[in-house]
Every structure is written in C-alpha cells, then in structure tokens.
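In: Fold the following, please.
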Amino acid sequence: MVTMRKRIGLATSVLGLAAAAPSVWQTVTHIRDSSYRAPEARHGAGHVQYHMAREALITLGAFGALGIGLLTEHRDRRMWAAMVSITGGFVAAMWSGGPTAGTWAPNRKALTVHIASTTGLATGMWLLRPGRGE
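Out: I've put the predicted structure just below:
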C-alpha cells in the first residue's frame, strides 16, 4: 500500500529531478562548446569537455537508477539506501564547486536550480524512507 507520505515523496523526488534538468542540460551543451576548451590543460585542450561528458553520463545513470527505485512498488530498506546514496552523490557533485573552485554556482539561476533540486530530492528521499519492518 502506498501511503500519502510516500506519494508526496515520489512527487517531490520527481520535482527534484525535474528541477535539476536545466543544470544537466547546461553540462551537456558545454561538451561541444569550444569556449570550454582549456589549451593549457596538461591532458589536452578537450580534457574539460571530457569531464563534462563523463558527468553527463554518470548523471544519466544516476537518474535512471533513481527512476527504477521510484517506480518500484515494494521499496525495501536496501533499495531506499541505494536511492539515498545515489541522491547524495548527485547532490554532492552539484555543490562541489564551492569547496573546489570557490563558487557554489555560476549565477543566481543556477543557484536556484541547485537549491530546488537538492531540496526536492532530499525531501523526497526522507519521505520515502521505509517504515519499521519494511
């Protein structure tokens, strides 16, 4: 039986994923953008673009795995723990710019996207937590 809490958790999680879409799309469009080439990079001018492609593919996998978890009717503690781990990794990557590059987001719109996605996914995972004995 799906409780109201879990229905809201599902909806909130989906909204969190949807809120992340502009950020993911931005990364995807940078893959072929020549202004994101770094000629001074030790591993070649396209190395930054390579990392963007890798990030986009990892995100696709994470979203796919979360989607499977969200669509699973009988979500047990292990499935939920995996979903929380995936969410944690995605959210941590989204906020990694602060400690690594000194900027949490390149502009206000991006910051809003990061906050909305993080809030939606974290709230959704909290609401989807299994009850005792599940």
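
In: going forward, measure contacts and count neighbours with C-alpha atoms only.
Out: Fine.

In: what residues are up against the spatially most central residue of the chain?
Out: The geometric centre of the chain, computed from its C-alpha atoms, lies nearest to residue 90 (Cα atoms, centre = their mean), at 3.7 Å. The neighbourhood of residue 90, defined by Cα atoms under 8 Å, 6 or more residues apart in numbering, consists of 59, 62.

In: Can you give the distance from the helix or strand it falls within to the centre of its chain?
Out: For residue 90, the host element (DSSP states H and E) is helix 77-94. Distance of helix 77-94 from its chain centroid, counting by Cα atoms, centre = their mean, to the nearest Å, is 9 Å.

In: Alongside the first, I'd like the structure of this one:
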Amino acid sequence: MGTVRENVGTALTAAGLVAAAPSVWQTVTHITDDTYRAPEARHGAGHVQYHMAREVLITAGAMGAVVAGAVAGPRRERATWRGMAAAGGGFTAAMWSGGPVTGVWAPNRRALATHVASTAGLAAGVLLLRPKRNDR
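Out: Have a look, this model is predicted:
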C-alpha cells in the first residue's frame, strides 16, 4: 500500500487518462470517417486519415508509458518517472497545439472541457508521482 501522495497521484493520473478517452475515441473514429478525406491533399485524399491513425498509435504509446510509470508504484525510479512525465506532457501538449497553429483551441465546449480535465488530471497526478530527490 502506497502513501497518500502516491495513492492520490495514481488516482489523478487515472482520472486524467479516463478524461482523455472521449478525445482519443473521436480521433479513432476519424480514421474511417469519409468526411475526413481531403481530395485536394497533395499526398492523396486519405492523407488526413493516415495522420489520424498515426496520432492514435502515438497516443497509445504515450498512454502506455504513463500507465507503466503509474503502476510502478513507490518503487518507481526517476528515469521511469521522467519517461512518464515526457509522454504525459507530449500527449497533453498535442491537445493544445491547435490554438497557436489554427486559432481554435477546441472545436466545442465539450472538447475544451475534455482537454482541461485530462490535462489537469495528468499534470497533477504525474507531479505527485515524482520520486523524492533521495529516491533512485
């Protein structure tokens, strides 16, 4: 059984991952959605869908790294935590990348709430799971 900090960190990390699920599922459904085809795309009409598939696979890897770091428990080494933090940070940064690039932070309020909840849960959880300085 872990410390209160460990337990809260794990719970918040899990909540952040669960909060992200609708956004990830939305991306998964875009892969086969013909409205996400762009006939004028230089690399072919399905190029946008290819990027959606690639994003889903990258997301699966990032979430896997976050889960691996979270389940390591109190024996988590600093290198494991760094990998977990980088994967979680990269995943959440990608959700916010639309704002500076396109001027659209999220397509609707529900998506914005999903982004805020998943970012807050992952950031707080991963931060709480950071090993103390004298740990590994």
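
In: Now the TM-score, please.
Out: The TM-score (TM-score structural alignment, normalised by the length of structure 1) is 0.97; 134 aligned residues with a Cα RMSD of 0.9 Å.

In: Could you point out the helix or strand that follows the helix holding residue 90 of structure 1?
Out: helix 97-101.

In: that older thread, distance from the helix holding residue 90 of structure 1 to structure 2 after superposition?
Out: Per the superposition on structure 2, helix 77-94 of structure 1 and its aligned residues are separated by 0.7 Å on average (mean Cα distance after the TM-score superposition for structure 1).

In: Was I right to think residue 91 of structure 1 contacts residue 118?
Out: Yes - with contact defined as Cα atoms under 8 Å, residue 91 of structure 1 and residue 118 form a contacting pair (6.1 Å).

In: Between those two, which is the more surrounded one?
Out: Using other Cα atoms under 10 Å, the more surrounded residue of residue 91 of structure 1 and residue 118 is residue 118, with 24 against 19.

In: Quick one: map the more buried one onto structure 2.
Out: Taking TM-score structural alignment, residue 118 of structure 1 has residue 119 as its aligned residue in structure 2.

In: contacting residues around that match?
Out: Counting by Cα under 8 Å, 6+ apart, the residues that residue 119 of structure 2 touches are 16, 92.

In: Work out for me the element it sits within.
Out: helix 109-128.

In: Give me the mean deviation of that helix from structure 1.
Out: Mean deviation for helix 109-128 of structure 2: 0.3 Å (mean Cα distance after the TM-score superposition for structure 1).

In: and the longest helix for structure 1?
Out: helix 4-30 (DSSP state H).

In: roughly how far is the helix or strand that it is followed by from the heart of the chain?
Out: Per DSSP H and E, the first helix or strand lying C-terminal to helix 4-30 of structure 1 is helix 47-71. Counting by Cα atoms, centre = their mean, helix 47-71 of structure 1 is centred 8 Å from the centre of its parent chain.

In: tell me what helix 47-71 of structure 1 is packed against?
Out: helix 4-30, helix 77-94 (3 or more Cα pairs under 8 Å, 6 or more residues apart in numbering; DSSP states H and E).
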